[in-house]
Structure formats: C-alpha cells, structure tokens
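Undergrad: structure, please.
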Amino acid sequence: MNKKQLFDIATQWFQQQGWKPFPFQKQTWEAFLKGSHGLLNAPTGSGKTYALWIAIVLDHIKNNPDYRSKDKSGLKAIWITPLRALSVEIRQAAQRFVDDIGLSWEVGIRTGDTSQKERAAQKRKMPDLLITTPESLHLLLASKNYPRTFKDCTAIVIDEWHELLGSKRGVQTELALSRLRTVAPKLRVWGISATIGNLQQAREVLLGPSSRALENSVMIKANIKKKIRVRSIIPKEMETFPWRGHLGLHLLDEVIPIIKNSRTTLLFTNTRAQCEIWFQAILAKYPEFAGEIAMHHGSINKETRLWVEEAIRNESLKAVVCTSSLDLGVDFAPVETIVQIGGPKGVARFLQRAGRSGHQPGKDSVIYFLPTHAIELVEASALQRAVKKNTVEDRIPYLNSFDVLVQYLTTLAVSEGFYPKEIFPEVKSTFCYQAITEGQWRWILNHITIGSQSLQNYDEYKKVEIEEDGRFKVNSRGVAMRHRLSIGTIVSDANLSVKYITGGYIGTIEEWFISKLTPGDVFTFAGRNLELIRIKNMVVQVRNSKKRTNKVPSWMGGRMTLTSQMSELLREELYTGREESTDSNNRSRELKSIAHIFERQRIESIVPSNRQFLIETFKTREGFHAIFYPFEGRFVHEALASLLAYRISLLSPITFSLAFNDYGFELLSDQEIDMQQVLDNDLFTVDYMHSDLQQSLNATEMARRKFRDIAVISGLVFTGYPEKGLKIKHLQSSSQLLFNVFKDFEPDNLLYQQAFTETFEHQLEEGRLQQALERIETQEIVWKQCKKPTPLSFPIITDRLREKLSSEKLEDRIRKMRLQLEKL
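TA: Predicted structure coming up:
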C-alpha cells in the first residue's frame, strides 16, 4: 500500500468519530512510516495516543496488505506508561481503533495490578501491543527466553517521558531500551512528552547521546494553542500578617459555589495529608455533598481509586479532592473545573493540572488558584505570567546511578545471563552511563560476583556466578526469586496495610506515622475516622470511630519545594509588587489585592528590589530573630540556613534553631548576632561552600539515610516478601551497618560515594545553592533592624511554632500575635 491509501484508512476512521486529524498526528504517521525515531511534544488531551498508535498500525499494514486475515501471534509494540492508572485508558483507545478497522490485534496490560492468571496467559501468548511500566518491563527482561519475546517488536513508545526523565525510573527505561535495541533490530523508539524546558536533551536521553537512532530522529511539536485561564480566589478580608497554618480552609465557603456551578471539579492539593483534611472539612460543613464527593491519592486502595476514576468519567461524582495521583493523562473529558489549593511549586505541574480541565482539543482550560495564605497570591500572579510566556522547567537527567546498573545486570543474569563484552557497549550508549570507565565497570562486575572488596567473605553478596564460557549467570533459585521481588527504583518508607479488624482493606500508611500512635488513638485516613486496635504482621488493624480527631497521616514524600524557574518568576513578581501604588499598570489583580501587605512591609522594613538582598533582625520574647529572604524554595533555604549558621558560629560561639519556607529562612538564638561583623566576613561567599556545607549539615548522616535507598535498589538489602516486609528500623540498621563498613574499610566503594553525590546534587540542590550565593554576592545587602516581626517574616515564624503546638493552641497564639502586630 502507498502512503495515500494508508492515510485514507486513518482519516476515514477519524471522520467516523466526527474528528479531523491534527497536522502533528499526520507528521508523526509520516515520520514513523519512513523509519524514523523521535520525540512527540504534545499537551494533555490533544490526541497524542492516536498520533503514535495509528502510526504503528499503518506501518504493519504497509508490510502486510492482507492485514484483515488472522495474524500470527507475537509482540509487535510496547507502550511504557509511568502510571498504572493510565494503562486502561490507553488500552481502550488502542483497541477501539484496531477493532474498527478490522485488525485482529490484542491489546494487553502488564503492571503490578495484573493478575497471576493473566500473566501466565501472556507467557503462553503475548498480546500484539503490551502496555506496561518500567518496572514490569524489567521483570520481563528477568524472564527466560526474553530475546525471543521481543525479537519481532517494531516499536516502543515511552509515554509521559517528561515524568520519567530526571528520575531513576528514567534510568531504568534507558537501560531497557539499550537491551531491546540489540534483541529487536527493527525497533523504533518514540517518546511522548509534555512541554519541558530541555526538549532537545530529553530526546538525546531517550535515544542515546551518540546513537544512530538520534541521527535518524525527528522532533514533532503539536502547535495547539490551548488557552489556560487562571482565576485567583481572593479573600474578601486579607490578613496583613499572613500565615499558612490553616491550609486554605478559611476559603472553603468560596470554593463551594465553584463546585456547585460545575458539572465536575478536581480539587488538587499538594500532599496526601492536605487532601484528607480538605475532604473532611467539606463534608463536615456541607454534609449534603455526601455521596457526591470523593478522594483520590496514592495510598488509597486500587479498587477505590478505579471507582473514583470511573465515577468522574460518567459524572456520578460532583467533585474529587486529589493529589498528583491524578496529575497525568487519565482521560477525564467531562471534568469542567480545576481548583489548585496552595502554590503548586512548579509551572509544569500547574499547566499539567490546568490541562485536566477542558481535556479535549480546542477546549479552554479553567483553573482556580486558592491561596493558603496571602503571599501565595504573588505565586498566582507569577503563574499567570508563566502561562503567557509558556515558561516551563527543565528536567535534569541522572548520571552514573550505579545502584540501578547493579540491579539491571543482576536482572540480565537472572534470565539468560550476559557476557560483559556485549553488554558494556550497550550500557555506555545510554545518557546516564556515557562516561562510565573501564575501572568502574570492572568494579560493578566484581560487586555482583564477589560482593566488592569488603564483602568478599560473605556468601549472601555473591549473587552472580561466572560460568566457564565467561557468561555471568544467577543459578540460585532463591537469589532469582528475591531479585524479581525487588525490581524497581521507587523506595518509600515501610508501608503498612490498613485493614478493618473484620478484614476489609482500606489502603497503606507509612510506618513512621503509625509508630507514633498507641492503641485507642483515632486518626483520619481515606476520609474516615479510624481507631487503632493493634499492629500485627505489618498490618494496621482498625475500626470506625465517631470521635473527632486532628491526627491526619503525613507522608515523608509530602514536602515540595519551588522549582528554580518558579523561584525566578516569584522574584520577578515580587519586584513588580514593590512598585508604589501610583504606578499600577504592571500589577496584576492579585498584586493589587495585597498592596496593603506591601505597604505595611515598607513601614516596618522594605520590599526588596531585584538589586537588593534583605535581612531583617528583631527581638521577641522567644529570642533574637534574623530573617533572610533569598526566595529560592525551601530545599535551598534549608541548606543555606545551615551553611550560614555554621559560618556565623565560627566567628562567635552561638547556637540557632532554624525555620524556613519557600520565601526565606530564620536563625533564632538567645543571643544577638553582630550582623555587621558577620557581613564583613564574606558570609555569602561561594568559596569553601562544599566543605562548609559538609560540616554544617553533618553530610555523613544525610548520606547514611540516602544510602538506605541505594542499598535497597542495588540489592544489598532485601526488603522482604509480600505481606512480610522488613520493619523500617531493620532496613535502616542493615543499611547503616553496610554504610559503616564501606566508610571504614572501602571508602572508594561506588555505592557509598553515590550516597554523597545524591545528597548534595539532589537533596540539597547544591547547584542551585551555588547560583543563589553568586546572585546574592552581586546584590546590595540591606540589613533592617526592625522593632517587631514584619508581614514577610510572619509566615516563617508561625511555621516554626506549628512544630511545637497543637492546631487549636497555634490558632489562638497566632491570633494574639496578629492583634499585637496590627497595632501601629
């Protein structure tokens, strides 16, 4: 068949649906038919699935003109999705097309939710298209005869590539692609990505920096101008001294009319704890929503999540309070309105969430921004500017993740075994390991066979054997089974199942939270008040309770920080906001609404310009406060606060308690800092930053915690069998023991060194910290000695108080503080 005949099959099908193909869809079909690899950049809800799925099918028809006859079985294409929730949507879309054109292809799913029966059926006969996750793809690579499974595969599509890039799951994907390119010579690699700042690099990581695939690749952009309208919910009464302890609940009454006036609404929160609190608050104040509102986050059981997703589709639910579990492309066409509660901390995340509204080509997206405190309206204003400029973040890819490589090589050794001379060039062709040396490669091979230098005497670390012909192979069934159970790079704190004492499963909760409760305590989870009965065999047994409680689970992954692009936008907006009210042409509605806060800030101190760096000092009954305002996000502020506290203590012995938020940080002490002396001693210099940071933060202790994840991913520590997981303290002690062994006897151990690299590069964002210091060095330092706390400092002070006080006491304390401060 020629190109026109092939395109006619697709366009006629589009006409039957009442659609018309977009230019980017046709460009993708053409590029794929020419044999190109590529990256498709398309927004959520634009028809990107059909751009690539139809291309794969048309390519098959081109080579098999009698395509309607019974097709021989075998895997022809793989579709990788980062979220299991997306797989059902993709299968429905793909199956619909092949069924309608009379192609007898089967579309199958293989994820952690796939039943054992279905997996066994797939082993006998693979579907034509397999929709799977990075982890499940690696499990297939750990199966016997995997080269035969993949040999006729002609395409692999990595969906939502921007979500995988910049994570170890992305590295997993890179390694799987390096193997599949060898075993499936006809394979074409395509990625689908929403807009990110470094699209060209995203394509390079996907295809390999020096591969022939990159040379024969295209970048296709869907030039669909999706209009996003951002509407801020501005409180009728605005606090002059804002604080964030109430999670935005003071605006609950403003949200209800939005929900009532929309067919369906998604309320996005930044954390699972906030999701639980908002859901309870709506039902408590508006009980008429019972049965019309639901909750969706990653710790709720799968059946409930699927029910919620289906209920949104058929509009039987009015609203869903959710977290990032609904960020990605689950196709909810009827969702009319989005409410973002609190700053989303990143432009890309905000645009992704906005795209859930009007999730159809040509439809406008409407997103309401609900500030949890007044200064977040500056973020709302910055987001509006970002939407106009189409400013989005880069996703920085990982380099030299040796723990993932150790896991991958063991995976290959579990299945067919591997020859290092064959695998090394494949590994080196990936972006992550392009700079790996022969010495590092030999170290990795030694590690999986003899357990590295300091573990040679322990048989449990000798997982892989070298056979006579030089093949590396796992021959122990026990080692193979434990390894298959451990494949993956997502390491969370130990999760315990939450079940009713009568047996019903509710969801999962982290051990660190539940370990603080005693039997009889009541906590809120999955929208219910539950009484803890006991913890038995990694299961939290509960029963329903009618008691009111303020105990809401928080999850260790709940802390979010501003991205570097968001920080920059925030600073720009703040500098605009400082302009006197006489010239308000540049000021948004949000900035005008908080003009009185800027005005009060100017009375007490200043609102800094882009050429100024503000430090405020004042005394209260708690002690001497020094507040610094870099506006760089909480992770950078956490590191910077520790760094400055250490440097100040070198000049005079002084101890501090630290507090920080996304805008600035506080050093609180019982003695006054000689600020002028400190500033005269190059407080913000980049010189010696790395060594000072190591001293100030106890980097060894932070690396020790980071090493637990590395130990789990690399297989040094086994997390346990299903329903019999190891307790978190056992995991921690096992990994700490290994960490100490490497520290004392093998400091050049690559996994030990990786713990420090990841601590500085990812956790402390050392690169951003250096840029912040370099920027501050170019600014005029303005030190203001204030009589009392200022509007900008108030949220930082109250953040620290929240750690010490219950929510009721905190509200009372803050109310008194505000009344005192508001007296001029």
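
Undergrad: please make it C-alpha for all contacts and neighbour counts, starting now.
TA: Noted.

Undergrad: residue nearest the centroid of the chain?
TA: Centroid-nearest residue in the chain: E163, 7.4 Å away (criterion: Cα atoms, centre = their mean).

Undergrad: number of nearby residues for the residue lying closest to that one once chain neighbours are set aside?
TA: Excluding the flanking residues, the one nearest E163 by Cα to Cα, 6 or more residues apart in numbering is P82, at 7.2 Å. Burial measure for P82: 21 neighbouring residues, criterion other Cα atoms under 10 Å.

Undergrad: distance check, P82 against F150.
TA: 20 Å (Cα to Cα, to the nearest Å).

Undergrad: so which helix or strand takes in the residue lying closest to F707 once chain neighbours are set aside?
TA: Among residues not flanking F707 along the chain, A755 sits closest, at 5.1 Å (Cα to Cα, 6+ apart). Assigned by DSSP states H and E, A755 belongs to helix 750-758.

Undergrad: please generate a structure for the following sequence too, so the two can be compared:
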Amino acid sequence: MTGSAVPKEIEDWFAGRGWTIRQHQRDMFAASQAGKHAMLVADTGAGKTLAGFLPTLADFCPSQFGEVGPPDGLHTLYVSPLKALAHDVQRNLITPVEEMGLPIRIETRSGDTPSDRKKRQRSKPPHILLTTPESLSLLLSYPDSFLMFSGLKRIVVDEVHAFATGKRGDLLALSLSRLQAIAPAMQRAALSATVAEPASFQQWLAPWGDLDQTALVIAEAGADPEVEILLPTEERVPWGGHAATWAIPQLYEQIKANKVTLIFVNTRFLAEYTFQNLWDVNEDKLPIGIHHGSLSREARRKVEGAMARGELRALVATASLDLGVDWGDVDCVVQMGAPKGSSRLLQRVGRANHQLENPSRALLVPGNRFEFLEATAAKDAVDEGQRDGEDFRDGGLDVLAQHVMACACAGSFHEVELMAEVRSSLSYAWIDNDIWDRVLSFVANGGYALRAYDRFKRIVRLKDGTWRLTHPEHAARHRLNAGIIIDSEMLTVRFKNGRSLGRVDEGFAASLSAGDTFAFAGTCLEVLQIKDMDVTVRATSKSALIPSYGGARMPLTTHLAARVRALLDDRAGWGRFPDDVREWLEAQDHRSVMPAPGKLLVESFPHHKRYYSVYYTFEGWNANQSLGMLITRRMEERGLQPGGFVANDYSLGVWGLKPIADPVPLLSPDILADEFVDWVQDSHLLRRAFREVAVISGLIERQQPGKRKSGKQVTFSTDLIYEVLRKHEPDHLLLEAAWADARARLTDVGRLADLLDRAAGELVHLELDRVSPLAVPTMVMMGQERVSQGSVDDELLLEAEGLAGLAMSPD
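TA: The predicted structure follows:
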C-alpha cells in the first residue's frame, strides 16, 4: 500500500453514514503510512477505536490489495485492560467490516475463551485478535508464537492509561519488545481519553531510543461535559458515611426520568449495597442490573448483552465497566461517593452519550461533607479540562522473571540478545548486567538458598550463553500459573479454641502485628498471631487501637487533594456551597484555622477525658493508615498511652490518655528508617507482598493439573520460603521485589515520605478546648466498627449530631 490517502471504500462508508473522517483519524492513518508508531489522546466519543484500526481496515480494502488478495494470517492485535471492552470492540468492529464487505475475521481471546478455540487460534489465527496483556503473554510462551506473530503488522493498545503504570503494563511492555523482535516492522498504537501527560505515555509506547519514530496525536476537544453535584432536598449534607444512602430516593427519580442511567461505585460491596437499596424503592419494577468483577462470567455477559440491546433502565457497576464500553443510549452517569481523581471521573462521565459533539451528563453524589468538597474539586478539574494520573516507575522484577520463563517456554534464548530485547522497553531500560544475572539465576534455580531443590531448577545455561528449559513439563506448569492479577484473600478471625468470629480483608490483616487491638463483631480483640489464613485473637479490656477498616480503596490523587486544600483556603468561594457546608467552614475558620496549601494543620483537644489529635494530611487513606500505625508506636515509646487511631483520605485522628504537647517529634522523617522497617517486618505486610511476587515470578504455583491450591496452601508454602530466605539469603531478588511493593503499593510510602519531609517546616499545631468543626467527620469514625462500608446507622448519626453541636456552638 502506498500513499497516504484513506481508501475509497472507507471514505464512502463514512459518507454513507453521514460522517466525515476526523483529522485525528487521518493523522493516525498518516503516521501508519509513514511507518511510525502513534499515541492518540482523544475525548470519549471521538472515534478512538476506529482511528486505531483504520490502517488495518485499509489493508483489507479491495482497492488496496487488488489481484494479490487480502493479507493472510494474524494482521492486528488489540490489547485492552478489560475482557468486557474486548467483546464490546468486537461488536463495534463487525459493523463497518460487514457493511464494507471486508474479508476480515475477528475473534477475542481471554481466560474465558474455550480451550479448543485457543488451540485453533494458534494454528489458524484470525486476522484481528482482541485480547488482554495476560493472554498475550501466554501466547508468546508457545514455540509456534514465532510463526504466529512473524507477519504481525500492528498492535493497538486501548485505554493505555488504565494499566501502563502498573505491573500489567510491565508485562505488556515486555510483550511489545518480544513482538517487535519477532516482527521488526510491527507498528504500535496506543489510545486514551484521559492522559495527564501524553508525552510520558508516548515514551512508554516507543521502543527505547526510537521516540522520533513515534507520533503523538492530540485530537480536537469535544463538547464540555455537564457535571452536577446532587444535594439533599430536605436534609443536610451528612457529616459521615460513604455510601450516600440518603440519595437513593432522588437517584430513583433520576432513573425514571432518564432513558438509561449508569451508576458507578468504588467497591464491589457498595455495588451490591446500592443495587439492593435501589430495588427496595423500585416500585415501578424497572429493569436494573449490576456488574462487578466478583460475578460469574455468565452473569457479566448477560448484563452486558442486556445493556447492548437497550433492555436496562439502570446499571450499578464498579470499575469493571468504566473503560471504553460504548453504550450510546446512556444519557446520565452517576458517581456514588467520592470520585478520587479527575481522570477517573472523566473516564466514567464519558460513558454517557458517547458522542463527541454532545455533552456527557453526570451527577456526583457525595457521601459526606469532605466528599462534597472532593466532588466540587473534581467537578472544577473536569470543567477546566485538568487530568491527573499515576507516575511511571521501574518495572517489577517479579514480572521480568515471569517473562524470562515465558521466553524459555517458547524456545531456547541467548542471554545477551534477550537482555537487549528487555532493555528496549522504557519499563526495563534501567536493568544492568548485575540485575540481569540475578534474574536469570533466580529463574534457573530459585536463588542461592533454594538451588538445592530440584523443583526450582527450571532453566539451564549452555556453554555458548544459550538458556533452555530443564524439562518440558515446566512449560505446562508456567502456562497454568502465569498472570499478574492476584486475588485478595479473606482471613478468618478466630479465638484460640477455634471458634470463628468472621472474616476480614487481607489488606487490613496485613497491617496487624501481635499485640495490636481492633474492634470486630462488637468486641475489642487483641491479635495473638497471624498464620496461614487465620488471625488468632483473644478478647481484651484494652481499647481498640484500630477501630475501623474497609475493603479495597481507590487512592485520592495528589492533584485532587491539592484542589480540596485550595477550596478550603478560598473563603471567597465558599458562597457557592450549600448553607450547611459553608457554615461548617466558617465555624472552623472562626474557632481554629484552615489546612491551607503549604500548611500541615494538627489540632489537639480533650474530649470525654481523652486527648485527641487530628492531622489534616490530605495524603490518602493508605498513607494515613500507615502514619497512624507509626505514630501510635512512637506515642507508646514516649509514654503517651495511645488508645487508637482512625484514617480517611483527608485526615488521621489519634487519641490517647495523655496530651500531645508537640507533634513534631512524632513526624520526624527518621520514622521511615526505624519504626517503618520494624512495623513492616513484624506485620503481615511483607509476607503478603512476598506471596504476591512469589506467585507472579513463578516461584510458587497456584494451580496444578486439575487442581487449584487454596489460599491457605499458597500462603503456607510462601511463608516457609519467606522464612528460609530471610534467614539465609536476605538480599534475595524476591525479598527486594517484595520490599518495593510493600513500601510503594501497600503503604503509599512515597506520599508518606513527602509529608514527613514537609512536616517540620509546614506544621501548625493548635491546642483547642474542644473538638473543631473540621474534626467532626474524623471523630465520628472513632470507635465505630466498620466491617463493611454501608449506611450511617442511628448511633453514628446521634454521635455526629452531638459532636457537631459541640463544635458548632457559639463560644
């Protein structure tokens, strides 16, 4: 194919629908014609997917292939973060392919694909294969992958922002490098609607050192979204709670008024909880569905099909559907609870109308007053077109080990050649000879402390520097266990006599150490030990140090946190807030001070014969939860008799039997070098991180032929190896990887470190005679057991009103 003109068949198809090819679609086509890779940033509804596939469709137009005939074999790979998105793209691609009469076969491949189809796809692949990073990596582990991908012309990575900065992105980056080695002429394309720094993703997409051959295409802006904040019609904005149950009656009226309403929540529990509350008020028996990752494949497919056919009036969903799924009849998107980031909100808002010229309509439903401020900050960011996102970091060594094993399964490799291939990706350009040798050594025999065990001997080095499998059975075992997503486990809380009290999320249990106390099932419990999948406890008369916890939490972005601080400091802007929120802030400004930008406010006050301190950090729940653990340890050492703490995205509340006269020593940066290390070593955090990297790297197998290990069995195996390595090889590759995960992902240690570095210069400590208005939402959480997030019960409301009355009363 020569020239840069879009084929006539495609031009005619657009014209037949009354459309014109947009400039960014032509630019993507031109980049492909010039032999370049391309990164596209375009608003939702701008035709991103079609822009990515335009060069592929062109190659199959009769006017281009002429008498030679259409291309044969696998032509284009499409990689998405979600199975649902791949199926949606397949539905949407079939229409232009069929209407233009193009000879293209399109299929999907994921963990849900039947095994016989998977086998056939390797021997007789379709022209376009829609898949996920994990399934692509598995395909590359087969010896016939060299033949299957040798003629690959193009790979399209959709919603690249959703996974490029994490371990799934590491796996995909390595797969891109391998594909480029197999098919050197392959072109890369990436698509996104919500990238804060497009140039960073352009660099991630490009082969290392080949940035000038990677085009960055920025599309024209679409219609501005219409975002509103839903407020109570009769009541006040709640002091506490996250489920926004107050809004259910108003939400139901919205559902009745709209054609289709898509309701997003932040956790699977809240999806079930909101769905049930809507059914309780659904007097008209409207068809309302639910979609989240814990549902069976059949249930998810059923609701996706119902939405595609226009059979639902509303759908409650988690992040399982907030990427790219195109349902044109959705006329309103609702975000229940805090949005946590402007890019995430924009992504979800874009599910409505899904047309560039028409504005998407969205409602934000805050669960409490701080969430109202966060919703306002997110709305302002959307209105201004400001986006946020996660930073890129070095690729994970556990993912690299998995990839090396996949390459060995496909065939023997030369270490120098594979290292060059690995280093051609931005994620692993930092790998040096020493780290590479350690990775190879680990894959070969598990490392120094484990090399005596035959089951860890997976690859062997020949004299010429070539590596191969020690036995073919290792390939089958790798394919059974490869993957990046590790399901979170639930641990059972039980007494020493074996009686069970229930289960807690592993993320919460991981932060506990022997001697810690927490409230559960109406009882204060002391941790005796955490072993396998059990938290063994005893009842105690001590106060619960950790009174609350919740399941998986989306982090509050740094960008949005800064905006919330700015709102608090912008007194002139308070006039646009509801009266009760404005009065709340004015009372705070009168009695105390505002936690403005560049200021770390700490308030201390007595209440009911105890002494409380609230730290307004705005660093997110993970960082605040970790800081609470560390501060209470220091308080204990200094004889301040800590009683407990509670954390949310905005603040940390700590109480004890003695007052904190000066919080500065509690926040000195050396806390990360001393108490942090001790806490991580003593708690379950490092063990949990080690289990995940052990599974990802292939050291521990979750599955054997015909049988899957239980979480308890996997934990038992990894705990044994963990103890061996800590004792005999403390610098083992996986311990290093586990530390990196524990420090970054499990504790947000980067944000915590920044906070501690700023503390000495920014800290403002106020000693008050009673609770401040701003502290009320934090105080409401104190002492309240929250096994799962839900509605604010009567007791919590009464406590909130009592505290609020005290805080808001005149001097």
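
Undergrad: what about the helix holding A755 of structure 1, how far off from structure 2?
TA: Helix 750-758 of structure 1, aligned to structure 2 and superposed, deviates on average by 1.2 Å (mean Cα distance after the TM-score superposition for structure 1).

Undergrad: tell me, that helix lands on which residues of structure 2?
TA: Using TM-score structural alignment, helix 750-758 of structure 1 corresponds to residues 733-741 of structure 2.

Undergrad: give the buried residues for the matching stretch.
TA: By 16 or more other Cα atoms under 10 Å, the buried positions in stretch 733-741 of structure 2 come out as 733-741.

Undergrad: quick one: which of these is nearest G337 of structure 2?
TA: D741 (27.9 Å; Cα to Cα).

Undergrad: which residues touch that closest one?
TA: Neighbour list for D741 of structure 2: A689 [criterion: Cα atoms under 8 Å, 6 or more residues apart in numbering].

Undergrad: any idea how far G550 of structure 2 is from it?
TA: 20 Å.

Undergrad: residue in structure 1 paired with D793 of structure 2?
TA: Checking TM-score structural alignment: D793 of structure 2 goes with E811.

Undergrad: mind checking what secondary structure the nearest residue to its match once chain neighbours are set aside has?
TA: In space, and not counting its chain neighbours, E811 of structure 1 is closest to G245: 7.9 Å by Cα to Cα, 6+ apart. Three-state assignment for G245 of structure 1 (DSSP: H, G, I helix; E, B strand; the rest coil): coil.

Undergrad: next: V542 of structure 1.
TA: strand.

Undergrad: what's near enough to touch it?
TA: V542 of structure 1 neighbours (Cα under 8 Å, 6+ apart): 498-501, 530-534.

Undergrad: show me what it lines up with in structure 2.
TA: So, by TM-score structural alignment, V542 of structure 1 is left unmatched.

Undergrad: got it, and I615 of structure 1?
TA: Under TM-score structural alignment, I615 of structure 1 pairs with V602 in structure 2.

Undergrad: what is the neighbour count of its match?
TA: 23.

Undergrad: what do you get for D692 of structure 1?
TA: Neighbour number of D692 of structure 1 under other Cα under 10 Å is 17.

Undergrad: show me the contacts for it.
TA: 643, 646-647.

Undergrad: next one: Q95 of structure 1
TA: 105-107.

Undergrad: how near is it to D66 of structure 1?
TA: Taking Cα to Cα, one finds Q95 of structure 1 at 19 Å from D66 of structure 1.

Undergrad: again with R181 of structure 1
TA: For R181 of structure 1 relative to D66 of structure 1 (Cα to Cα), the value is 28 Å.

Undergrad: likewise for S588 of structure 1?
TA: 61 Å.

Undergrad: okay, those two: which has more neighbours?
TA: Between S588 of structure 1 and D66, counted using other Cα under 10 Å, the more crowded position is S588 (19 against 11).

Undergrad: confirm for me that that one is in contact with A382.
TA: No - S588 of structure 1 is not in contact with A382 according to Cα atoms under 8 Å; the separation is 9.4 Å.

Undergrad: follow-up on the earlier one: and the contacts of V542 of structure 1, which are buried?
TA: Among these, the ones that count as buried (16+ other Cα under 10 Å) are 498-501, 530-533.

Undergrad: save those residues as CSV, and put in secondary structure and distance to N216 of structure 1 too.
TA: Formatted as CSV, these follow (DSSP: H, G, I helix; E, B strand; the rest coil; distance: Cα to Cα, whole Å):
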residue, secondary structure, distance to N216 of structure 1
V498, strand, 51
K499, strand, 53
Y500, strand, 56
I501, coil, 59
L530, strand, 58
E531, strand, 60
L532, strand, 59
I533, strand, 61
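
Undergrad: export those as CSV, with columns for distance to F631 of structure 1.
TA: Shown next, in CSV, are those (distance: Cα to Cα, whole Å):
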residue, distance to F631 of structure 1
V498, 40
K499, 43
Y500, 45
I501, 48
L530, 40
E531, 42
L532, 41
I533, 45
